[in-house]
Structures are given as C-alpha cells and as structure tokens.
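1. just coords:
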C-alpha cells in the first residue's frame, strides 16, 4: 500500500505498476479498494491498475479537518490525484459512486482518455435508494451514524434492504465487510469525514445541471449496468450512454450494483474489450 499526500490529506492506494494502459478504479460509499480484489488479477498482466481507497467512509487515515469533502470537492480531488501521479490518458473506472463524473462537468478531465461507469449514481440519484436515504438520515441525527455502523456488525442487518442486501446478490465475505466498516466504526474522525460528504449533496436541480454538462466529454465512455440493480434505475444506464457522444451500453445478468463482486470475470472482459492492451496513449494538446 502506497500513500500520497494531497491538499485534503493522505490517500492510500495500490499500484500494480507496468507499462500498460492505466486504469484508475474507484469505489463507493463505505467501501475500500478491496472491492476490486477479484478484478485486478485478471487485468494486471496487461494494464497498470491503480486502486485508491477514496475518503468515503472506509478510509483508514482521516483527512484534514478543513478539507473540502463535498461531492464536487471529492471529484476535483480525483483530478489532483491523477495530476500528482502524472497519469495521462487514464481510463477512469467508477462503480457505485458517481461523483467522479463531476470532474467532467467541471472541465477538469484532460487526463482522462476513457471512462467506465459501472452501476453508478447518476443524474439526481445521490445517494441512491433506501440505503442512501438511511445513511443520509443517520448522518443528520446526532449519534445516528455511530448507531447505524454498530448495527452493521450483525450479519442479518448487513443483508437487509435498508443496508447492504441490495448492493450485491452474493454476500460479500465477512472479513472484507469488516474491513470496510471498521474505520468509521472505530474512529470519530473518519465518521466526521463521512458526514461531511453525505450532508454535502446539493439539490436535484444542481445535480441535473452537472449531469447535462458532462455531454462535453467526447472521448469513449462505456456504461456497464446490472439488469437487476435495485439502487441504480435501469433507465439511467441507457440515459448515460445516450448522454455522451461516444457512449455505449452493456448490461450484466445476475448482478446488483457491486458488479465487481457479483460478476468480476464479466467485468474484466468488458474492460479488456473497451481498452485494448495495445492502446496507444492519446497525444496531449
């Protein structure tokens, strides 16, 4: 595990290295980079895979108390991360969390050559579904988040529709989920970071305006959607693919939102077809 000091604080990440096309893979709320543990092995031989643990509640090191951890702030932090590592012609891969799209609407995606949106928050669906509303409420009630996190210690609650039951069709291994929830359960500073993000989501008209502005991104976009997703409306996959001038849609069977958990082999296949291993980096300027 490597660490990079950004303006907001420390970001931990893993980097397979290599000279292949660069993939930066980002996860969702209260998840860490281990969500890609079944995907990276199928790619690392031909691609450089970078998997940061983004400060969305499962990060182990708190960020600066004055850090901008709003939806837009974290999106711009993605751009800073790419810049600090001097990454170019990156394929940015998002699953669950859709905030990275705002990098496009802000005109800060010059280092992004391709984009993969896999069952992500989109349009005005922030945070998504019953679990999103539950964590939103918990973050606004004194002591609510800590209570919710303590309930997540119990397997029956984890698989309920109000928590993680609708995130993946197959239960995530207990030790993996324990690692996801431990930081916010045990650290008040991590909970502070999470609350700052969750309570920052702007009104729907602002979200829709940001979505409309992503039309300016003319490079290839792959939208990967789970047909049975209960949190990300199926129509959003089609709308996203139509939004981008170079967008395309593929749909996945037998999966919920966490496609890297439910269908990792299919996900690897989609990436390999979308980003050829012999891909020549796009010239800057």
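-> Arrived safely, thanks for sending. These figures come from a predicted structure and were not determined experimentally.
2. make it CA atoms for all contacts and neighbour counts henceforth
-> Will do.
3. and residue 91, what does it touch?
-> Going by CA atoms under 8 Å, 6 or more residues apart in numbering, residue 91 touches 21-24, 112-116, 275.
4. quick check: of those residues, which lies closest to residue 260?
-> Residue 260 lies nearest to residue 116 out of those, by CA to CA, at 12.7 Å.
5. got the contact list for the closest one?
-> Neighbouring residues of residue 116 by CA under 8 Å, 6+ apart: 91-94, 221-224.
6. for the closest residue to residue 176 other than its chain neighbours, helix, strand, or coil?
-> In space, and not counting its chain neighbours, residue 176 is closest to residue 34: 7.5 Å by CA to CA, 6 or more residues apart in numbering. Per DSSP: H, G, I helix; E, B strand; the rest coil, the secondary structure class of residue 34 is helix.
7. before we move on, the earlier item: next step: the contacts of residue 116 restricted to helices.
-> Using DSSP state H, no member of the contacts of residue 116 sits in helices.
8. dump those residues into a markdown table; add distance to residue 264 as well.
-> Converted to a markdown table, these look like this (distance: CA to CA, whole Å):
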| residue | distance to residue 264 |
| --- | --- |
| 91 | 18 |
| 92 | 17 |
| 93 | 14 |
| 94 | 14 |
| 221 | 19 |
| 222 | 16 |
| 223 | 15 |
| 224 | 12 |
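9. which strand or helix spans residue 248?
-> Element membership for residue 248, per DSSP states H and E: strand 247-252.
10. what is the burial count for residue 63?
-> 22 (other CA atoms under 10 Å).
11. do I have it right that it meets residue 194?
-> No: using CA atoms under 8 Å, residue 63 makes no contact with residue 194, being 10.4 Å away.
12. any common contacting residues for these two?
-> The contact lists of residue 63 and residue 194 share residue 55, where a contact means CA under 8 Å, 6+ apart.
13. please compare the first structure with the one that follows:
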C-alpha cells in the first residue's frame, strides 16, 4: 500500500525542523490549511494529507467498513506517521480531526508528541448535563437532509458552519469543498462524525494539548471547549477572537499566533 498516494500526502517547510501534521475536518481537504502553512514552514516541517474519501486521496482505497467510525481515520493518521517515520510530531486536527488525533495518539504514542485541537467536539449530541450543541432529533434531521440531497445540504449548511455572513466568499469556499466530496463517502464520514461519542477518550490523552475555540461557533459551542479543557489532563484552552467553526480560515492571524506560541513552548 502506497500511503503517500492513498492519502495525497504533501510535505513542505523546513526539513530540519520539528514536524507538524495538519489534519482537515469533514468535507474539507488539506487546502483549507493554506493560510496556516506560511506561518509554519520557516521553522517546521509541515505534513498535509487528505483522508480517504476527501480531497485528492485515492478513492479506490475507500471502504465503508473501515471508515464507518473515527478509528478508521485514526488508522490513516498512524499509517502516515509510520510511513514518514515521525517521532514526537505535533498533530493539529480541525473539528472531527481533533478527536481523530486523540485516537491516533493512543494508537501510536511514540509518533505524536503533542496535540492541537481546533474547534473540537467529542460528542455533538446533548446528553444529560453535557451540552454538545444538538439534540438527537437535530442530528437525525441533519443526516436525513444530507443523505437525501447532499448538494443542497452543502449549499445550505456550509455558510452556517463557516459563519461570517458578512464574508460570503468563506461560505462559498466551504460549499465548494463539500460539493467536491463524493456523496456516498460523505454520508459515511458524516455519520462517523456526528454520531460519535469519544468523551472518555479525552481523559486518556497524555501529551501536551492546546484547545482552540472560536468565540462563536454553532457546531462546537463554548461549553464544548470548556468540557474538553476540563477533561484533557493539563490542556490549555484559548478562545480566539473568531466567529464560525473554521477559525484557521476566518481568523488565520489569531489562529496562527496561538498555534505558533504553543509550538514554540514545546521546543
């Protein structure tokens, strides 16, 4: 198996610097990090990739059985880290990739030495005293809409997820990214994402962890960021002056400042 081809792995930056792995969220691809890479590539070796079913990853490698849960995506990460023989890399995961990173740390602790969780959510559905931001009915409706008319769902939901209604070009970019994803593969990834519950995984994270949240985010509200910070041992929480679920796109300066400060503290 050619992992680099399978996941469309690309490497840039300083080949002699510490390694930072950037992982995209649902419906996205590595291009969503283009405003982050310039802030890293002078001092760090930057690894980007696409999950199977996203971007320019090899669609022939996709398997519904493998990717029906986040563990399959975590194995992609472990495979990439093993192929590149990474040691102590920092994994930066956006949205669902934050929890994928948590799973990957447990599977390959020698490969990942630090974790940055950008707009994470260990569970999207409210549960007793936990607020994930959605009721079970909300998620059922979201998935039914996605599965019945994926392109229509993308056009409606992407601007809501992105926020920043005064900057419609951001919502348009996310819409286009969603629409470029195969609907069948997107359906499986959506269910793996929005029906997941990895709250217990947070307590198992044993590497330095930075949690970045937006001041306003309809997908991962502030209560979720606080929950993640409380449950990850020693985690640092930074609330960015940002709106929406993709602060690395809508507020790249603030996101990059927090990220590079954390990375500098690891050196």
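-> That came through fine. None of these values were measured; they are calculated from a predicted model.
14. check the contacts of residue 91 of the first structure and tell me the two furthest apart.
-> Farthest-apart pair in these is 21 and 116; separation 14.0 Å (CA to CA).
15. next up, the contacts around residue 76 of the second structure.
-> Counting by CA under 8 Å, 6+ apart, residue 76 of the second structure touches 7, 51.
16. actually residue 114 of the first structure, not the one I wrote
-> Residue 114 of the first structure makes contacts with 89-92, 219-221, as judged by CA under 8 Å, 6+ apart.
17. residue 9 of the first structure versus the counterpart of residue 27 of the second structure in the first structure, what's the distance?
-> Matched by TM-score structural alignment, residue 27 of the second structure corresponds to residue 30 in the first structure. With distances taken as CA to CA, to the nearest Å, residue 30 of the first structure is found 18 Å from residue 9 of the first structure.
18. who has more neighbours out of the two?
-> residue 30 (19 against 15).
19. circling back to that earlier point, can you add secondary structure and distance to residue 258 of the first structure and give the contacts of residue 91 of the first structure back as TSV?
-> Putting the contacts of residue 91 of the first structure into TSV (DSSP: H, G, I helix; E, B strand; the rest coil; distance: CA to CA, whole Å) gives the following:
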residue	secondary structure	distance to residue 258 of the first structure
21	coil	24
22	strand	22
23	strand	18
24	strand	17
112	strand	23
113	strand	24
114	strand	21
115	strand	17
116	strand	14
275	coil	21
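20. possible to save those residues as JSON lines with distance to residue 178 of the first structure?
-> Below are the contacts of residue 91 of the first structure laid out as JSON lines (distance: CA to CA, whole Å):
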{"residue": "21", "distance to residue 178 of the first structure": "32"}
{"residue": "22", "distance to residue 178 of the first structure": "29"}
{"residue": "23", "distance to residue 178 of the first structure": "26"}
{"residue": "24", "distance to residue 178 of the first structure": "24"}
{"residue": "112", "distance to residue 178 of the first structure": "33"}
{"residue": "113", "distance to residue 178 of the first structure": "35"}
{"residue": "114", "distance to residue 178 of the first structure": "33"}
{"residue": "115", "distance to residue 178 of the first structure": "30"}
{"residue": "116", "distance to residue 178 of the first structure": "28"}
{"residue": "275", "distance to residue 178 of the first structure": "33"}
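21. out of the residues you listed, which is nearest to residue 254 of the first structure?
-> Checking these one by one against residue 254 of the first structure (CA to CA), the nearest turns out to be residue 116, at 19.5 Å.
22. can you pull out the helices in the stretch 151-267 of the second structure?
-> Assigned by DSSP state H, counting those that start in this stretch, the stretch 151-267 of the second structure shows helices spanning 168-179, 183-194, 199-202, 222-231, 247-250, 252-266.
23. of these, which stretch is the most buried?
-> helix 247-250 (a mean of 22; mean count of other CA atoms under 10 Å).
24. distance from it to the first structure after superposition?
-> Helix 247-250 of the second structure: mean distance to aligned residues in the first structure after superposition is 0.8 Å, counting by mean CA distance after the TM-score superposition for the first structure.
25. in the first structure, point out the residues matching that helix.
-> Going by TM-score structural alignment, helix 247-250 of the second structure sits over residues 259-262 in the first structure.
26. what's the distance between the equivalent of residue 259 of the second structure over in the first structure and residue 101 of the first structure?
-> Counting by TM-score structural alignment, residue 259 of the second structure lines up with residue 271 in the first structure. To residue 101 of the first structure, residue 271 of the first structure is 18 Å away according to CA to CA.
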